[in-house]
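Q: quick one, what's the 3D model for this:
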Amino acid sequence: MERLQKVIARAGIASRRKAEELILQGRVKVNGRVVTELGAKVGPRDDVEVDGIPVEREEPVYYLLYKPRGVISSVKDDKGRKVVTDFFKDLDKRIYPIGRLDYDTSGLLLLTNDGDFAHSLMHPRYEIEKVYVAKVKGIPTGEQLRQLERGVKLEDGMTAPAKVKLLSTDRRKNTAIVEIRIHEGRNRQVRRMFAAIGCDVLKLKRERYGFLDLKGLRPGEYRELTPHEVKLLRAIALSGGRK
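A: Coordinates of the predicted model:
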């Protein structure tokens, strides 16, 4: 038996908090009867409806994808461009990405059909550390790198402190390779942070997400997360993303 709001969230209909609101508003039925109690639990044979629409109760799945450049972090694109779910053609479950990577950014991306799990990882309070490697135009000075570490002012506010490491430089081409670790997940954040210090990003890759990495995968390949990895991700999110 599981709490009703968890079942709704896992189906990807809404976050658990939003699911609780739907229940309190009388928009959820179990076996044809309206349920407005947040403590209500349902079993696998119970029929659940939200606004008259049956809830599809699939087994939760969790995947790690090495997203290539030139792919949209979405389940569909109105311009007909390739999307991340195109790599899962043989999967009979409806999955979606947790967060996003820009069209021109490659690297580690998680996908699931567990809405509650996705919400816990994306919640602003529980952002998990993400490690990016950027090739930038220009060679940032020590002071510029310290600016990134302290936080830079963007149009949507100051960024949180970051961890930054200069990996290599090419003075002939006037480029540098920089590793940056952040906990936030704003739109195009890493690119905007480097632009703020005068170094445009030429190439960007997400190398790590928490303790997960891309070892053994090529662009476009994916693997299923182990139950232990899923359990650890939940624990890290609930601890504030600092493990």
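Q: please count neighbours and contacts with C-alpha atoms only from this point.
A: Will do.
Q: longest helix in the protein, by residue count?
A: Counting residues, the longest helix found in the chain (DSSP state H) is helix 227-238.
Q: could you check how far the closest residue to residue 86 other than its chain neighbours is from residue 217?
A: Leaving aside its chain neighbours, residue 86 sits nearest to residue 75 (8.0 Å; criterion: CA to CA, 6 or more residues apart in numbering). Note on residue 75: its distance to residue 217, by CA to CA, to the nearest Å, is 21 Å.
Q: tell me what the longest helix of the chain is packed against?
A: helix 115-122 (3 or more CA pairs under 8 Å, 6 or more residues apart in numbering; DSSP states H and E).
Q: between helix 227-238 and the helix it packs on, find me the angle.
A: 50 degrees (axes from the mean of the first three to the mean of the last three CA atoms, to 10 degrees).
Q: one more, please, to line up against the first structure:
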Amino acid sequence: MPVTCKNCDADRCQAPVTQTKGDGLKLRLQKYLAMAGVASRRASEELIKRGKVTVNGQIVTVLGTKVDPQKDKVYVDKKPVHVREKFLYLLLYKPSSFITSVKDPQNRPTIMELIPEIRERVFPVGRLDLDTEGLLLLTNDGKLAYRLTHPKYKVNKRYLVETKGVPSFSKLKQLEEGVPLEDGMTYPAEVKLLKASRNKNRAVLEIEIHEGRKRQVKRMFNHIGFPVTKLKRTHLSFLNLEGLKKGQYRNLTDDEIQKLKEKVELGSEM
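A: Model (predicted):
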């Protein structure tokens, strides 16, 4: 079903775009040229009619020819044409029972089903397990995503943790000092005991870590002998879930994007 692109000026580009299953977003050629700043849509149509445009080495003169910006090589007068990718930054409240993946070979629900109207390719920054809920950032900004997950930048992540059993303060001290896991010692964590019920044999805690290893929080609590029964990420750096219900998402504001970049030493890049 045709949809309208959001990446260009309304008075210049209103040609429909389509997306076929398994392919990237395909644009009408004249729309692609307009988005790249070559000319207005109508002027781009004239360039196509005059045989000035090639796609993958072939001259194209048919208006409405569709191109995939990720795959096809477009030239005008033998000069390459590129559309600068528009970065998206989405903050999602992931429910449990959704896979943190773009696709799942077992056909289980993925986080992409929670953002069906987003046509741009985005990917999760880090992972939350199937049974874990909470804050998940999605973006197509690879440089920012890499730095947010790199241990060098020590981006803090905060979780609410429910455990089987009530850890003693000496056990929690181990988490605060770092514990040995199979992939090395963890960085010191900040831990608070929020609730404890020895009758129900459970505790609720808050833990803040500064790295993002696979299943790290669960492994840390397993190490001290108190398995996690429920896990929710509440914060990524200064970002939180305020105003969102499970399954909802929002775009980051320009100020939030800038602040995140400053956190990982990309402050001048906007």
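Q: just give the TM-score of the two.
A: Remark: TM-score between the superposed chains equals 0.76 [TM-score structural alignment, normalised by the length of structure 1]; 196 aligned residues with a CA RMSD of 2.3 Å.
Q: if we can go back for a sec, show me what the residue nearest to residue 86 of structure 1 aligns to in structure 2.
A: Using TM-score structural alignment as the criterion, residue 75 of structure 1 maps onto residue 102 of structure 2.
Q: from what I see, that match and residue 110 are in contact.
A: Yes: contact criterion CA atoms under 8 Å: residue 102 of structure 2 and residue 110 qualify, at 6.5 Å.
Q: who has more neighbours, these two?
A: residue 110 (18 against 14; other CA atoms under 10 Å).
Q: and the more buried one, how far from residue 129 of structure 2?
A: Residue 110 of structure 2 is 11 Å from residue 129 of structure 2, by CA to CA.
Q: residue 263 of structure 2 too?
A: 25 Å.
Q: compare neighbour counts for these two and give me the winner.
A: residue 263 (17 against 14).
Q: pull the contacting residues for that one.
A: With contacts defined as CA atoms under 8 Å, 6 or more residues apart in numbering, residue 263 of structure 2 is in contact with 153, 155.
Q: what does it align to in structure 1?
A: In structure 1, residue 263 of structure 2 lands on residue 236 (TM-score structural alignment).
Q: mind listing the helices for structure 1?
A: Under DSSP H, structure 1 gives helices at 4-10, 16-24, 115-122, 142-150, 189-196, 227-238.
Q: how about CSV for the ones you listed, with distance to residue 60 of structure 1 added?
A: Below are the helices of structure 1 laid out as CSV (distance: least, CA to CA, whole Å):
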stretch, distance to residue 60 of structure 1
helix 4-10, 7
helix 16-24, 15
helix 115-122, 9
helix 142-150, 37
helix 189-196, 30
helix 227-238, 11
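Q: nearest to residue 48 of structure 1, out of the ones you listed?
A: helix 4-10 (8.4 Å; CA to CA).
Q: joint contacts of residue 110 and residue 129 of structure 2?
A: 99, 100.
Q: hang on, the earlier thing: ranking the helices of structure 1 by burial, who's on top?
A: Highest mean neighbour count of the helices of structure 1: helix 4-10, a mean of 25 (counted as mean count of other CA atoms under 10 Å).
Q: in structure 2, which residues correspond to that one?
A: Using TM-score structural alignment, helix 4-10 of structure 1 finds no match anywhere in structure 2.
Q: alignment lookup: residue 170 of structure 2 to structure 1.
A: By TM-score structural alignment, residue 170 of structure 2 lines up with residue 143.
Q: distance check, its match against residue 16 of structure 1.
A: 43 Å.
Q: ditto for residue 230 of structure 1
A: The value you get for residue 230 of structure 1 to residue 16 of structure 1, if CA to CA is used, is 18 Å.
Q: give the aligned equivalent of residue 124 of structure 1 in structure 2.
A: Residue 124 of structure 1 maps onto residue 151 in structure 2, by TM-score structural alignment.
Q: number of residues surrounding that match?
A: Counted with other CA under 10 Å, residue 151 of structure 2 comes out at 15.
Q: now it, nearest residue through space, not along the chain?
A: Nearest non-adjacent residue to residue 151 of structure 2 (CA to CA, 6+ apart): residue 211, at 5.2 Å.
Q: which residues touch the aligned residue in structure 1 for the one you found?
A: Here residue 211 of structure 2 is matched to residue 184 in structure 1, going by TM-score structural alignment. Taking CA under 8 Å, 6+ apart, we find residue 184 of structure 1 in contact with 124, 127, 128, 129, 159, 160.
Q: show me which of those residues are buried.
A: 127, 128, 129, 159 (16 or more other CA atoms under 10 Å).
Q: wait, the second one sits on residue 212?
A: This means residue 128 of structure 1. No: judged on CA under 8 Å, residue 128 of structure 1 makes no contact with residue 212 at a distance of 10.8 Å.
Q: I'd like to know how far the nearest residue to residue 33 of structure 2 once chain neighbours are set aside sits from residue 30 of structure 2.
A: Distance criterion CA to CA, 6+ apart; nearest residue to residue 33 of structure 2, sequence neighbours excluded, is residue 44 at 6.3 Å. As for residue 44 of structure 2, its distance to residue 30 of structure 2 is 5 Å (criterion: CA to CA).
Q: quick one: which of those two has more around it?
A: Neighbour comparison, residue 44 of structure 2 and residue 30: the larger count goes to residue 30, with 28 against 23 (by other CA under 10 Å).
Q: could you look up the SS state of that one?
A: helix (DSSP: H, G, I helix; E, B strand; the rest coil).
Q: aligned to it, what sits in structure 1?
A: Checking TM-score structural alignment: residue 30 of structure 2 goes with nothing.
Q: wait, residue 30 of structure 2 sits on residue 45?
A: Yes: applying CA under 8 Å, one finds residue 30 of structure 2 in contact with residue 45, separated by 5.6 Å.
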